[in-house]
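Colleague: Sharing a model prediction with you, sequence too.
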Amino acid sequence: MRGLSRPVLRAGWCGRLWAPPRRALAASPPSPPAATSGALSPFDRRLKRKQKNWAALQAEPAKCDYLREEVGGRIADRVFDITRTFPLALDVGSGRGYIAQHLTKETVEKLVQVDVAENALKNAVETEIPTVKVVADEEFLPFKENTFDLVVSSLSLHWVNDLPKAFKEIHHVLKPDGVFIGAMFGGDTLYELRCSLQLAELEREGGFSPHVSPFTAVADLGHLLSRAGFNTLTVDTDEIQVNYPGLFEVMEDLQGMGESNCSWNRKPLLHRETMLAAAAIYREMYGNSDGSVPATFQIYYMIGWKYHESQAKPAQRGSATVSFGDLAKIEGLISRGKK
């Protein structure tokens, strides 16, 4: 568990990247493809674009970016762990460049930043790496096959309607022996807020509706990445806990992050009495001794490689020359020898 406190408040080389128009996305600043509500399309992508654009236009957009910058730094650390230079990289759902600001041009020589919100790209943090900014949807990447040496993504893919398709798109644009490194919110994210709102609605209104979007389970990630064609997979989880003055500050910062709920089945309005009750329940059930309240963000980190014949391969089944039973006997002999 990691802890954070709420803070006080060149394009010449990109022409060869584009794919033929096999994708559904237009080339001009687009809206995400229209979707209808339902189990296969839980999110209103047009609303999510509006939310992210609104957040990027605030007077101090960096005020609420502390979580994104923290996770972006951890993604960059995983990039640095791979001892190679990546000539061309792609940041899917880049926002204002939360990963790029932690990278160096010695590690990534050129970078393409993709986001559905054009205002986030316009207000991106400057970096020493030459970059190109592209407005596009994560589910419809408009690039040629085998283009990028590295693809990264931080806290964006939890809003896509078709996560398996998004993983396949990423795999498609990676070169053989290219690597995908990503992070997304996990199922226990904001459980304190979720429980407080549900209990308050049950008490005041006799029922409840979802106010926190659904998240992917960690057990599904490895399967989805494998189905998309990735191998040598690594999936791990972490939790970041941020302390806030109260429930209203939690929701204010979520809005400032562009993380307001955009589920089709969301409730459009919360009554004042319900909100006050939820704030009291939040403080009573989860409050810290100093009067603040915690908000937990569960993060899934994933690494997957695109197959290349030079990669190490697992040994054939049945080729082992030593059994686990023999290993146990060796440990016993070593223990007796020490005595």
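Modeller: Okay, I see it.
Colleague: For the rest of this, base every contact and every neighbour count on C-alpha atoms.
Modeller: OK.
Colleague: sec struct for Asn231, please.
Modeller: strand (DSSP: H, G, I helix; E, B strand; the rest coil).
Colleague: Next up, the contacts around it.
Modeller: For Asn231, the contacting residues are Leu225, Gly304, Trp305, Lys306, Tyr307, by Cα atoms under 8 Å, 6 or more residues apart in numbering.
Colleague: Look up the closest residue to His294, ignoring the ones flanking it.
Modeller: Not His; residue 294 is Pro. Distance criterion Cα to Cα, 6 or more residues apart in numbering; nearest residue to Pro294, sequence neighbours excluded, is Asn243 at 4.4 Å.
Colleague: Give me the buried positions along the helix or strand hosting that neighbour.
Modeller: Assigned by DSSP states H and E, Asn243 belongs to strand 230-244. For strand 230-244, burial by neighbour count (16 or more other Cα atoms under 10 Å) applies to Phe230, Asn231, Val235, Glu239, Ile240, Gln241, Val242, Asn243, Tyr244.
Colleague: List the contacts of the last one.
Modeller: If I follow you right, that is Tyr244. So Tyr244 contacts Ser5, Arg6, Val250, Ser292, Val293, Pro294, Ala295 (Cα under 8 Å, 6+ apart).
Colleague: now, which of the residues you listed lie within helices?
Modeller: Val250 (DSSP state H).
Colleague: Can you go through the contacts of Tyr244 and name the buried ones?
Modeller: Applying 16+ other Cα under 10 Å to the contacts of Tyr244 flags Arg6, Val250, Ser292, Val293, Pro294, Ala295 as buried.
Colleague: Restricted to strands, list the residues you listed.
Modeller: Val293, Pro294, Ala295 (DSSP state E).
Colleague: thinking the last one is in contact with Cys195, fair?
Modeller: No: between Ala295 and Cys195 no contact is recorded; they are 11.6 Å apart, counting by Cα atoms under 8 Å.
Colleague: next, the one to line up against it:
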Amino acid sequence: MRQMTTPRHFDTLLTGARRLRAFRQGPADFLLRSVAEDLADRLSLVQRSFRQVAEIATPSDALREVLEARGLPRPVACESLPALAASRRAPVVVAPVEALPFAAGSLDLIVSALGLQLVDDLPGLFAQVRRALKPDGLFLAALLGGDTLAELREAFAVAESEVDGGLSPRVAPFADVRDIGALLQRAGFALPVTDSDRLTVRYGDVFALMRDLRAMGATNPLLARRRVPLRRATLLRMAEVYHQRFSDPDGRIRATFQVVTLSGWAPHESQQKPLRPGSAKARLADALNALEQSTGEKPGG
């Protein structure tokens, strides 16, 4: 029987090297800290106590620091790079994020901030998370969505078409919010919820944006990227297009980051269940004080 393999989009070794470089130079973590605060706010609304907590794929200790400041137990971090694991202040296990080392039914809560967008096999990872959670355990995560850096993609597409005569993949294929919700259901999560928010960050020029992306360890991670150096003429044309199309009256440019937040629960008998079709005891028309009109005869009438 032929074994199906997951298509690989991301260069794991290159991503690791860029994360190390960003750590040593001092990361730009304003976006990560904003997302960490939002996840902590969402957890504060959950009327549950979490004892066994794990954090996966988050690029730094930012999420752990925010959660601890809110009174949650210190999470165990899953870090793929031994060199970065040594720098983490949380308890750490070294393992690839796509091979979680947690025992089945061992965790009350698994959280993640801005790391899952670089996972090739999200369905497989979600299944592992679901397996590691105790019944009624919670999975809460945020990752970058499909509208992220749309301006940069468009500017590069125009510049490369004009100067190089063809396109090279330069920005990761981020997930769509509806697809993520479907993947949560497929992995067996109960009460799955996804939503998204767009954050607009302004820069003096596109080169300042690219410096921040480098400091985030978030420059082009794609296996299919062009392996030759970016031509100066292409870069300058990209900057020109970006400023023409995405600058404000004061001359500063806009960069969009779409943050998709997802949550799902490991199934438990105490959770709310949807009603069976036809089991309602009152009519919607009565609740709305409206006149109900027939749209035609029912089948077989």
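Modeller: Cool, got the structure. Just so you know, these numbers come straight off a predicted model, no measurement behind them.
Colleague: What does the superposition give as a TM-score?
Modeller: Scored against TM-score structural alignment, normalised by the length of structure 2, the superposed chains reach a TM-score of 0.90; 287 aligned residues with a Cα RMSD of 1.9 Å.
Colleague: Across to structure 2, which of the contacts of Asn231 of structure 1 hold up?
Modeller: Retained in structure 2 (both residues aligned by TM-score structural alignment, their matches' Cα atoms under 8 Å) from the contacts of Asn231 of structure 1: Gly304, Trp305, Lys306, Tyr307.
Colleague: Serialize those residues to a markdown table and add fields for distance to Arg78 of structure 1.
Modeller: Formatted as a markdown table, the kept ones among the contacts of Asn231 of structure 1 follow (distance: Cα to Cα, whole Å):
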| residue | distance to Arg78 of structure 1 |
| --- | --- |
| Gly304 | 12 |
| Trp305 | 13 |
| Lys306 | 17 |
| Tyr307 | 19 |
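Colleague: Now the buried members of the residues you listed.
Modeller: Buried subset of the kept ones among the contacts of Asn231 of structure 1 (neighbour count, 16+ other Cα under 10 Å): Gly304, Trp305, Lys306, Tyr307.
Colleague: Give me the range in structure 2 that stretch 245-253 of structure 1 lines up against.
Modeller: On structure 2, the counterpart of stretch 245-253 of structure 1 by TM-score structural alignment is residues 204-212.
Colleague: How far off centre is the matching stretch?
Modeller: Stretch 204-212 of structure 2 has its C-alpha centroid displaced from the chain centroid by 22 Å (Cα atoms, centre = their mean, to the nearest Å).
Colleague: Give me the contact list for that stretch.
Modeller: Contacts of stretch 204-212 of structure 2 (Cα under 8 Å, 6+ apart): Ala28, Tyr203, Thr219, Ala239, Tyr242, His243, Gly251, Arg252, Ile253, Ala255.
Colleague: Give me the three-state assignment for the residue nearest to the spatial centre of structure 2.
Modeller: Nearest residue to the geometric centre of structure 2 (Cα atoms, centre = their mean): Leu143, 1.2 Å. Put simply, Leu143 of structure 2 is strand when judged by three-state DSSP.
Colleague: if I look at it, how far off is Gly105 of structure 2?
Modeller: 24 Å (Cα to Cα, to the nearest Å).
Colleague: from the buried residues of strand 230-244 of structure 1, which two are the most distant?
Modeller: Asn231 and Tyr244 (39.8 Å; Cα to Cα).
Colleague: Structure 1: strands as residue ranges?
Modeller: 2-5, 86-92, 108-115, 131-135, 148-154, 174-185, 230-244, 293-306.
Colleague: In a markdown table, list those strands along with distance to Val322 of structure 1.
Modeller: Formatted as a markdown table, those follow (distance: least, Cα to Cα, whole Å):
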| stretch | distance to Val322 of structure 1 |
| --- | --- |
| strand 2-5 | 41 |
| strand 86-92 | 39 |
| strand 108-115 | 42 |
| strand 131-135 | 51 |
| strand 148-154 | 38 |
| strand 174-185 | 31 |
| strand 230-244 | 24 |
| strand 293-306 | 29 |
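Colleague: Now which residue in structure 2 aligns to Val179 of structure 1?
Modeller: Under TM-score structural alignment, Val179 of structure 1 pairs with Leu138 in structure 2.
Colleague: That should have said Asp65 of structure 1, apologies.
Modeller: In structure 2, Asp65 of structure 1 lands on Asp29 (TM-score structural alignment).
Colleague: Please name the residues that touch the nearest residue to its match once chain neighbours are set aside.
Modeller: Spatially, and ignoring its direct neighbours in sequence, Asp29 of structure 2 is nearest to Met216 (6.7 Å; Cα to Cα, 6+ apart). Met216 of structure 2 makes contacts with Arg19, Ala22, Pro27, Ala28, Asp29, as judged by Cα under 8 Å, 6+ apart.
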